[in-house]
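Engineer: predicted coordinates and the sequence they were generated for:
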Amino acid sequence: MRILFLGDVMGRTGRDSVVAALPKLRRELAIDVAVVNGENASHGFGLAPDMADAIFAAGADAITLGNHSWDRKEIIPYIAQQKRLIRPVNFPPGTPGEGSVDITLADGRRVLIVQAMGRLFMDPLDCPFRGTEAALVRTRLGVTHQAIVIDFHGEATSEKMAFASAFDGAASAVLGTHTHCPSADHQVLPGGTAFMSDIGMCGDYDSVIGMAKAPAIARFTRKMPGERLHPAEGEATVCGAFIETDPTGRALRIEPIRMGGRLSQVMPSV
């Protein structure tokens, strides 16, 4: 199976780039299932329903959120209806939406998408390890599901690496989101789980993690409130990861994707 996961969509330029690139990537890489992290799509803060609809229409099978899940209040009734939009599984019980989605492909193969959020330097949510264990309790990679993909939305590299190692062999891939900076540690762990600390953002990298530089710099240098942060709007780089699995659901390879914009260009070999 071939899996595509695109990182945090940042503002208008990120949305436009993903909507334009996703059909091409699905076609050229023969993608079976595509996932997009959309929590920063609306001016860097949250996701609006019409934006989610556009990403789904472009070819996303699922969209994940994160710490900005509820910044756009109109997403609350939307997430109750659109099961392919998921938020972190370790939000407390009673939080709207679900932390995972089970997708059945046209050929009958099943793929489980899960999102968990870290707790180091993040909101103090429930334990992401226990939350993910609960989401996987009725699954068995290669038996009940042909692929299991986990989006770990977190700040600390150590927490991401520990999480991936904890679920090595139980998931096809554990992919980090949130920091907006693509890491160079993509690898297949000993148990067959593909891992990358952060798959990067889809946005303008002539920025401070996707935000216009001047207001962001002012916050560091003046240490007082100032102009509201807003996304940079230059040409975006579409960043993500490509994973290929074997019939058991274990990863054969993981390769980064970087196309357009300022970063060095990388496309998987097919």
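Structural biologist: That came through fine.
Engineer: make it CA atoms for all contacts and neighbour counts henceforth
Structural biologist: Fine.
Engineer: hang on, A241 in a strand?
Structural biologist: Yes: counting by DSSP: H, G, I helix; E, B strand; the rest coil, A241 is part of a strand.
Engineer: pretty sure it contacts R2?
Structural biologist: No: A241 lies out of contact with R2 (Cα atoms under 8 Å); the separation is 10.6 Å.
Engineer: identify the residue nearest P231 in space, chain neighbours excluded?
Structural biologist: M211 (4.1 Å; Cα to Cα, 6 or more residues apart in numbering).
Engineer: you'd agree the one you found is up against G234?
Structural biologist: No: assessed by Cα under 8 Å, M211 is found out of contact with G234, at 10.6 Å.
Engineer: for those two, work out which one has more neighbours and name it.
Structural biologist: Neighbours were tallied for M211 and for G234 using other Cα atoms under 10 Å; the higher tally belongs to M211 (22 against 18).
Engineer: tell me the contacts of the more buried one?
Structural biologist: G44, L229, H230, P231, A232 (Cα atoms under 8 Å, 6 or more residues apart in numbering).
Engineer: so how far is G192 from the third one?
Structural biologist: When you say that, I think you mean H230. 40 Å (Cα to Cα, to the nearest Å).
Engineer: looking at those two, which one has more neighbours?
Structural biologist: The neighbour comparison of H230 against G192 (other Cα under 10 Å) goes to G192, with 22 against 17.
Engineer: how about the nearest residue to the more buried one, chain neighbours excluded?
Structural biologist: R250 (4.8 Å).
Engineer: what does T248 give?
Structural biologist: That would be G142: by Cα to Cα, 6+ apart, it lies 4.1 Å from T248.
Engineer: and that neighbour, how far from D102?
Structural biologist: On the measure of Cα to Cα, G142 and D102 end up 14 Å apart.
Engineer: now do K213
Structural biologist: 39 Å.
Engineer: again, but for T237
Structural biologist: 29 Å.
Engineer: ok, now A173?
Structural biologist: 15 Å.
Engineer: which one of the two has more residues nearby?
Structural biologist: More crowded of A173 and D102, by other Cα under 10 Å: A173, with 32 against 15.
Engineer: what about the helices in this structure?
Structural biologist: 11-28, 49-58, 75-81, 128-136, 157-166, 213-222 (DSSP state H).
Engineer: out of those, flag the one nearest M201.
Structural biologist: Closest approach to M201 among the helices of the chain is made by helix 11-28 (8.1 Å; Cα to Cα).
Engineer: for the closest one, which positions count as buried?
Structural biologist: Of the residues in helix 11-28, those buried under the neighbour-count criterion (16 or more other Cα atoms under 10 Å) are 11-19, 21-22, 25-26.
Engineer: can you list contacts of it?
Structural biologist: So helix 11-28 is contacted by 4, 9, 31-32, 34, 40-44, 51, 54-55, 58-60, 202-204, 231-238 (Cα under 8 Å, 6+ apart).
Engineer: and here is the other one:
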Amino acid sequence: MRILFLGDVMGRAGRTALTAGLPALRAELRLDAVVVNAENASSGRGLNAAQAKAILESGADAITLGDHAFDQRDMMQFIETEPRVICPLNYAKAAPGRGARVLEIAGRRLLVAQVLGQVFMSRTYDDPFSAVDAVLRAAPLGGAVQAALVDVHCEATSEKMAMGHFCDGRASVVVGTHTHVPTADAMILPGGTAYLTDAGMCGDYHSVIGMEKTEPLRRFVTGMTKARFEPAGGEATLCGLFVETDDATGKALHAEPVRRGGRLAPAGPAA
């Protein structure tokens, strides 16, 4: 199975680049499945229903969210009607939606799950490891599903790496999101799980992690707040991870970062 995961879609710039570029990228890389983290797509805070529909219509098979999952109020209703939008497994128990779904895609069954980290996050969430463990036990590779992808939405690189090793051999892909900067450690772990600490963002990199740089710089330099953060609006780079898996075992055969457009050097597999 040829899977593309794209990191945090940031504001209008990220949405525009994604919806314009994904159809061609699907064809170029002969993708079977595309999963997109879009929890920052609505001005950097959450995702609304109209934006979710546009991302799905552009070629995404599933959308993951994160700690800003319900910043846009209409997502609370929309997520109950759209199984392709996935909220964190260990969010508040009363929250709507589900944190894991088995989706029928290209004649295969793909498990998509997301979990929030605990280290350095703005609030404390339930234990992410036990949450992921239960999901992977219920949908084993080579049996219930042909592939499984886990989006680990964390601040700490150590927590993301620990989750990768925890899932090794039980998930096809473990990929980190949230910090908006692509890391250089794409690899296949000994048990056959493709891993990347952070996929990076789909947004304008002439910024401070996707935000127009004036206000973040002011706060760092003076310690004072003057205005709201606003997403940067320049040309966006699409960042993510391409993984090819074995349908029989669910293990990863190839893992490679993908970067298209914007300011970052291009990367990705040959067509």
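Structural biologist: That came through fine. Because the structure is predicted, anything quoted here is derived from the model rather than measured.
Engineer: any idea what the TM-score is?
Structural biologist: Scored against TM-score structural alignment, normalised by the length of structure 1, the superposed chains reach a TM-score of 0.98; 269 aligned residues with a Cα RMSD of 0.9 Å.
Engineer: so how far is V35 of structure 1 from F242 of structure 1?
Structural biologist: 11 Å.
Engineer: find residues that contact each of these two.
Structural biologist: L4, F5.
Engineer: for the helices of structure 1, which one ends up most surrounded?
Structural biologist: helix 11-28 (a mean of 20; mean count of other Cα atoms under 10 Å).
Engineer: just give me the mean distance for that helix relative to structure 2.
Structural biologist: Helix 11-28 of structure 1: mean distance to aligned residues in structure 2 after superposition is 0.7 Å, counting by mean Cα distance after the TM-score superposition for structure 1.
Engineer: which one is R2 of structure 2 nearest to, not counting chain neighbours?
Structural biologist: In space, R2 of structure 2 is closest to E244, 4.5 Å off (Cα to Cα, 6+ apart).
Engineer: hang on, the one you found packs against E256?
Structural biologist: No: with contact defined as Cα under 8 Å, E244 of structure 2 does not count as touching E256 (9.2 Å).
Engineer: residue contacts, A38 of structure 2?
Structural biologist: G7, D8, V9, M10, G46, L47, I63, T64, L65.
Engineer: switch the cut-off to 6 Å
Structural biologist: D8, V9, L65 (Cα atoms under 6 Å, 6 or more residues apart in numbering).
Engineer: kindly report the same for D168 of structure 1.
Structural biologist: Taking Cα under 6 Å, 6+ apart, one finds G191, T193 in contact with D168 of structure 1.
Engineer: let's see 8 Å
Structural biologist: Residues near D168 of structure 1 by Cα under 8 Å, 6+ apart: L189, P190, G191, G192, T193.
Engineer: what's the burial count for the second one?
Structural biologist: What that stands for is P190 of structure 1. 10.
Engineer: so G142 of structure 2 is in contact with D246, correct?
Structural biologist: No: proximity of G142 of structure 2 to D246 does not meet the contact threshold set by Cα under 8 Å, at 9.1 Å.
Engineer: any idea how far P247 of structure 1 is from the most centrally placed residue in structure 1?
Structural biologist: For structure 1, the residue sitting closest to the mean C-alpha position, by Cα atoms, centre = their mean, is N37 at 3.6 Å. For N37 of structure 1, the distance to P247 of structure 1 equals 26 Å [Cα to Cα].
Engineer: try I76 of structure 1
Structural biologist: 37 Å.
Engineer: could you do R72 of structure 1 as well?
Structural biologist: 40 Å.
Engineer: more neighbours: which of those two?
Structural biologist: R72 (15 against 12).
Engineer: list the contacts for the more buried one?
Structural biologist: Taking Cα under 8 Å, 6+ apart, one finds F45, G46, L47, A48 in contact with R72 of structure 1.
Engineer: sorry, back to before: what number of residues lie near the residue nearest to R2 of structure 2?
Structural biologist: Number of residues near E244 of structure 2 (other Cα under 10 Å) recorded here: 22.
Engineer: what about the strands in the stretch 151-271 of structure 2?
Structural biologist: Secondary structure of the stretch 151-271 of structure 2 by DSSP state E, counting those that start in this stretch: the strands cover 173-177, 187-188, 194-196, 238-245, 252-260.
Engineer: F129 of structure 2: which of the ones you listed is closest?
Structural biologist: Closest to F129 of structure 2 of the strands of the stretch 151-271 of structure 2 is strand 173-177 (Cα to Cα; 12.6 Å).
Engineer: just checking, what packs against that closest one?
Structural biologist: Packing partners of strand 173-177 of structure 2 (3 or more Cα pairs under 8 Å, 6 or more residues apart in numbering; DSSP states H and E): strand 147-153, helix 157-167, strand 194-196.
Engineer: just put the ones you listed in TSV and tack on distance to F129 of structure 2.
Structural biologist: Below are those laid out as TSV (distance: least, Cα to Cα, whole Å):
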stretch	distance to F129 of structure 2
strand 147-153	10
helix 157-167	7
strand 194-196	16
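Engineer: in structure 1, what range does stretch 59-76 of structure 2 match?
Structural biologist: The aligned range for stretch 59-76 of structure 2 in structure 1 is 59-76, by TM-score structural alignment.
Engineer: returning to that earlier point: whichever of the contacts of helix 11-28 of structure 1 end up buried, select them in PyMOL.
Structural biologist: Under the burial definition 16+ other Cα under 10 Å, those of those that qualify are selected in PyMOL by:
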select buried, resi 4+9+31+32+34+40+41+42+43+44+51+55+58+59+60+202+203+204+231+232+233+234+235+236+237+238
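Engineer: and the closest residue to M161 of structure 2 other than its chain neighbours, what does it touch?
Structural biologist: In this structure, M161 of structure 2 finds its nearest non-sequential neighbour in T197, 6.4 Å apart by Cα to Cα, 6+ apart. By Cα under 8 Å, 6+ apart, the contact set of T197 of structure 2 is T157, K160, M161, V175, G176, T177, P182, T183, D185, A186.
Engineer: repeat that for E233 of structure 1.
Structural biologist: G11, R12, T13, G203, D204, A212.
Engineer: repeat that for H178 of structure 2.
Structural biologist: Applying Cα under 8 Å, 6+ apart, the residues near H178 of structure 2 are D8, G66, H153, C154, E155, D198, G200.
Engineer: then Q114 of structure 2?
Structural biologist: With Cα under 8 Å, 6+ apart, Q114 of structure 2 has these contacts: 64-66, 86-89, 99-100, 150-153.
Engineer: same list (those) but as TSV, adding neighbour count and distance to A267 of structure 2.
Structural biologist: Formatted as TSV, these follow (neighbours: other Cα atoms under 10 Å; distance: Cα to Cα, whole Å):
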residue	neighbour count	distance to A267 of structure 2
T64	28	23
L65	28	25
G66	27	26
I86	24	27
C87	27	29
P88	27	29
L89	23	31
G99	21	30
A100	24	29
V150	25	22
D151	29	21
V152	28	22
H153	28	23
